[in-house]
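A.B. asks: All I have is the shape, not the residue letters:
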């Protein structure tokens, strides 16, 4: 399909932008323009202006800017061509068709839209007459107010094999079958697909009925599925359609989120609770196409799953679908509901605030992936643990984006290391106290508390101000100068936790480079780091100390850099242990605490002396 600039300009000229926006936002006249509170961010004082003469809107608060087509894509959540088609209908223009076959298909779809609209009218009328009494009682039992029943278009399909066909007699049976409203069985007369069910229309982003979902009402029909959806048709592709997207799109602009639940009745229940940005897949696990459509609305949709094993399986299906698609800033967040409860149960039992609290506590995709795989099987043997690591790395390999793949591999490997190689608490040796060596004489024995430096020792080594900071700057400069050494020291780098965010970002970038298994020349690496806006250390950062690995390139360079890295790891660990030992001695004031403090103090002085020797020795060269 070719849309010329002239045709698009004519389309924009025929649309009243203030009238278009005014359907969703309250606008007021302000001179030759219109004003409104911006629908793209929360504000109390209007800063959103609409200029019909120039054909654009602009927000002076958040910078949102665009024309009628941009409004339909950004605010209404429509794809570009859907937005153009919707505006063309309003403007009374024909969208150019690429060829006769496409024109014929468009005409066919238009006719099917008429069929679906007529079916929806019939279902709504049936709900209101005597045939819909049972359905009305069910809706009342769910606590759905009349306004919600009307807005979501609830209806009723009579328990008859021909009621719909008779009501839609103006349409040939072939069209009803093609629309998925009637079923053909070889050797039998076609019959209505939906019978004795509460009906809910499924709409496309333009608000047109394209399919139906039906919930059975009779408890006697145990052999029938509880929920029944339309089959795939020329209008309806269940793997690409997201239920309630046309309502959730505008609502998500206000809330900044999209909530994905398992079924359309959950969507309605959340709407009653005031959560209007809820959507649902239709009879399948969340597909790649549906994830992409949700990402057009928000960067991190929130998925809700039951807390039982079936909910965990559903969460993993969504995660495995999403992993290959991940890109910077785009992911999923996951909420695990209490076991045996759906969103409606949570709202009714604990109130909307409880559901909001669950949504606020949504976990990241990597957290849920780790927890599900960790708990999937026992971890009692080395083989069990190796299996966990293999599963985690297999998930990482499915991620297409190289940086995200590397960061996932690093994050999950760290968690696996903490689990598989956890430090076991040692009971320190305690000599017998007292003057006598005889059993039972002298002071009674009691175990001394473990040194604070050994209690709950953090896996990360904090580096604040002082010698460690200067040494870290020198080491990072050395690794940038000798990129081949990065892989050798990746584990040590991963343990460091500088206070400076810029230094943390630089370490992460070097670790990502190590994960790529690609060795660059120094200048190439510097170029990559600078292009990413990272600050590289300078001679001032390491107090002018002239380490050999910063000046030379001989065989000893790697060994000298390794010695500096070892010193960098041990020095902050000793400083932290000394701090704990000092606090312990101030509390206990015992010989043991004093001895431990002095031992660590001497070790720190020795490390600082070695650091000074390294710098002075190289400066003399």
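C.D. replies: Right, received. Where do you want to start? Just so it is clear, the structure is predicted and the values come from calculations on it, not from any experiment.

A.B. asks: hey, let's count contacts and neighbours off CA atoms from now on
C.D. replies: Fine.

A.B. asks: If you count neighbours, what's buried in stretch 242-262?
C.D. replies: Residues 242-253, 257-262 are the ones in stretch 242-262 that count as buried (16 or more other C-alpha atoms under 10 Å).

A.B. asks: Which of the residues you listed fall within strands?
C.D. replies: Using DSSP state E, the members of those that fall in strands are 259, 260.

A.B. asks: Select from the buried residues of stretch 242-262 every entry located in helices.
C.D. replies: Using DSSP state H, the members of the buried residues of stretch 242-262 that fall within helices are 245, 246, 247, 248, 249, 250, 251, 252, 253.

A.B. asks: Next, work out how far apart the first one and residue 325 are.
C.D. replies: If you measure residue 245 against residue 325 using C-alpha to C-alpha, to the nearest Å, the figure is 20 Å.

A.B. asks: then this one, side by side with the first:
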């Protein structure tokens, strides 16, 4: 008995391929996939790749799913391979029943009926009655090869024409109705009319390449412009994607990137232009079931929609729909076409390179989500901005993976706060009207340090690098700070190179001191000279020298800086490096801790985080007093 397709899909979903194949092949992570030496032929260089739902060897061409791998490596027939995997997955293999046998036989019959109908409609397209359909496709720039490849056809202009054409094959009107090709005539028992007529026909296939339904485009002014076949035993609109059978093969072989377009003609035009990973939903928006199918093919598809209002609305719906489905191993990118242009328009006018440029400019979901949610919002008032901020946080909260949700929340809120930050005024030549020094204005007897001449502000990447250098310099001059700021210091993501290496070394050094002190075996102290000697002895002398170079360092990095001033300065640079969204979360947590403990240390943390957040929102960099950028 043939096993139900839904059971086999469930079995494949419950059988992760990397662990299964890893029993026989040594696999190593390669981006989002795994790779190893092929078990089906002798090779020294790995060309065997394992994806979420299939494997493929680019050396010998072997490919398949969990069932196929078990059959090939264990020498088992299909049924036994299924039973073994089902036992491991905790599934029970369905037993044969008269009802199930009848359902499977009916499905086979429906596929046969649909295939016969497709052949008839392909013939009609090139007959005199289908001339207007063929001319339409040719005007749209489709070649004869493309028309044949996608099996495009013409439905005929007369009611009952399809039933008459298929009657010699023994296909009855009842079967056509079950396949979604005809519908009963009201008031006339046993009478049927064709579901499609006077339409260009697009066969819809499942991912195995079997025809499951049709879509039709009317020529002229009739409505609806596009019409899909009704739901049947073999066709579910919300679970099917047009072109998936061809696209998955192209993506599978590494020839294309999976692109989600808007409709039939977009998919066909993209395939003809060489973008063979194109698919389309059978409606106005993607469904969760369709996204699951897409992610089984690739973890990073590109959603490509028109730049008009309808396209933006569809993109917004899709972005919100995928949030509860996201994971660290699967996401979505958004590419936007020029307003008023379809893929075939763009390719026809400017060539495939123009569409490739659109793909190259695709935005990750986190960026596109912000843009789509901000579109049309009243952000000019405090109420409007507060509502938008709440919506951003709520959108991130819909992501089930907590770590991923936190990263999205941080990215969205960082951009939100950045959008509200005013442009920093330019300082007048000569230093007049300069910024007051942090924490020192107005104190009796205070003598501000001399101002350096104005300088060009470094680029964003160099600014962050210089901020990290200043923060590290303060610690190197005052290692006792680690007792106060170790937890916060560990949260920072410092630039790669000297900064990140020193961060790891300082945290490890401090942790070692704490352990030895706890066991009364302390051989060192929180002394700057000891710390410098330790760094030089562990091969970080070059990184240490880069930090301690005098040019541009803040006064808090000098050995004679006062403890309070030093601590304020460290938190100042911490704020710039932490980022606005994360600082907001830190401040909320600090306030919660203060309410719970009412400790002085918690109060100090709230004050310093508030000051750091204020400085960041004022647009300061911490480098206004003359620090210069440096390469690590």
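C.D. replies: Thanks, I have the structure now. Everything numeric here is computed off the predicted structure, so don't read it as measured data.

A.B. asks: Quick TM-score on the pair, please.
C.D. replies: For this chain pair, the superposition-based TM-score is 0.65 by TM-score structural alignment, normalised by the length of the first structure; 476 aligned residues with a C-alpha RMSD of 5.0 Å.

A.B. asks: can I assume residue 34 of the first structure sits in a strand?
C.D. replies: Yes. Under DSSP: H, G, I helix; E, B strand; the rest coil, residue 34 of the first structure falls within a strand.

A.B. asks: That one - nearest residue in space that isn't next to it in sequence?
C.D. replies: Nearest residue to residue 34 of the first structure in three dimensions, chain neighbours excluded: residue 50, at 5.0 Å (C-alpha to C-alpha, 6 or more residues apart in numbering).

A.B. asks: Strands of the stretch 51-200 of the second structure, residue ranges please.
C.D. replies: 55-57, 63-64, 153-154, 182-184, 192-194, 199-205 (DSSP state E, counting those that start in this stretch).

A.B. asks: Have a look at how far, on average, the fifth one is from the first structure.
C.D. replies: Strand 192-194 of the second structure differs from its equivalent in the first structure by a mean of 1.1 Å after superposition (mean C-alpha distance after the TM-score superposition for the first structure).

A.B. asks: got a list of contacts for that strand?
C.D. replies: Identification of contacts with strand 192-194 of the second structure by C-alpha atoms under 8 Å, 6 or more residues apart in numbering yields 159, 160, 161, 162, 163, 173, 177, 181, 182, 183, 184, 185.

A.B. asks: ditto for stretch 385-397 of the first structure
C.D. replies: Stretch 385-397 of the first structure is contacted from outside by 320, 323, 370, 373-374, 379, 405-406, 408-409, 412-413, 416, 420, using C-alpha under 8 Å, 6+ apart.

A.B. asks: switch the cut-off to 10 Å
C.D. replies: Outside stretch 385-397 of the first structure, the residues that touch it by C-alpha atoms under 10 Å, 6 or more residues apart in numbering are 319-320, 323-324, 369-370, 373-379, 381-384, 404-410, 412-413, 415-417, 419-420.

A.B. asks: Now intersect the residues you listed with the strands, please.
C.D. replies: Judged by DSSP E, strands contain none of these.

A.B. asks: can you give me the helices in the stretch 451-600 of the second structure?
C.D. replies: For the stretch 451-600 of the second structure, the helices defined by DSSP state H, counting those that start in this stretch cover 460-477, 481-491, 498-518, 528-537, 541-548, 563-578, 580-597, 600-617.

A.B. asks: Any idea which of those helices gets closest to residue 282 of the second structure?
C.D. replies: Residue 282 of the second structure sits nearest to helix 580-597 of all the helices of the stretch 451-600 of the second structure, at 38.7 Å, using C-alpha to C-alpha.

A.B. asks: Buried residues, stretch 337-348 of the first structure. List them.
C.D. replies: So for stretch 337-348 of the first structure, counting by 16+ other C-alpha under 10 Å, buried means 337, 342, 343, 344, 345, 346, 347.

A.B. asks: for stretch 546-562 of the first structure, same thing?
C.D. replies: 546, 547, 548, 549, 550, 557, 558, 560, 561, 562.

A.B. asks: OK, contacts around the closest residue to the third one other than its chain neighbours?
C.D. replies: If I follow you right, that is residue 548 of the first structure. Of all residues not flanking residue 548 of the first structure in the chain, residue 618 sits nearest, at 5.5 Å (C-alpha to C-alpha, 6+ apart). Residues in contact with residue 618 of the first structure, defined by C-alpha under 10 Å, 6+ apart, are 545, 546, 547, 548, 549, 550, 551, 552.

A.B. asks: can we see that at 8 Å?
C.D. replies: Residue 618 of the first structure makes contacts with 545, 546, 547, 548, as judged by C-alpha under 8 Å, 6+ apart.

A.B. asks: Likewise for residue 230 of the first structure?
C.D. replies: 180, 181, 211, 212, 213.

A.B. asks: separation between it and residue 561 of the first structure?
C.D. replies: Residue 230 of the first structure is 67 Å from residue 561 of the first structure, where distance means C-alpha to C-alpha.

A.B. asks: before we move on, what about residue 186 of the first structure?
C.D. replies: The value you get for residue 186 of the first structure to residue 561 of the first structure, if C-alpha to C-alpha is used, is 79 Å.

A.B. asks: got the contact list for the aligned residue in the second structure for residue 383 of the first structure?
C.D. replies: Aligning on TM-score structural alignment places residue 383 of the first structure opposite residue 383 in the second structure. Contact analysis of residue 383 of the second structure by C-alpha under 8 Å, 6+ apart lists nothing.

A.B. asks: likewise residue 327 of the first structure?
C.D. replies: Contact partners of residue 327 of the first structure, counting by C-alpha under 8 Å, 6+ apart, are 401, 404.

A.B. asks: So which of the buried residues of stretch 337-348 of the first structure sit within helices?
C.D. replies: Judged by DSSP H, the subset of those located in helices is 343, 344, 345, 346, 347.

A.B. asks: isn't the last one right up against residue 357?
C.D. replies: No. With contacts counted by C-alpha atoms under 8 Å, residue 347 of the first structure stays clear of residue 357, the gap being 11.1 Å.

A.B. asks: and for stretch 569-585 of the first structure, what are the contacting residues?
C.D. replies: Residues outside stretch 569-585 of the first structure that contact it (C-alpha under 8 Å, 6+ apart) are 451-454, 461-463, 468, 492, 496, 593-594, 596-597, 600-601, 603-604, 607.

A.B. asks: redo that, cut-off 6 Å
C.D. replies: Stretch 569-585 of the first structure has contacts (C-alpha atoms under 6 Å, 6 or more residues apart in numbering) with 452, 453, 593, 594, 597, 600.
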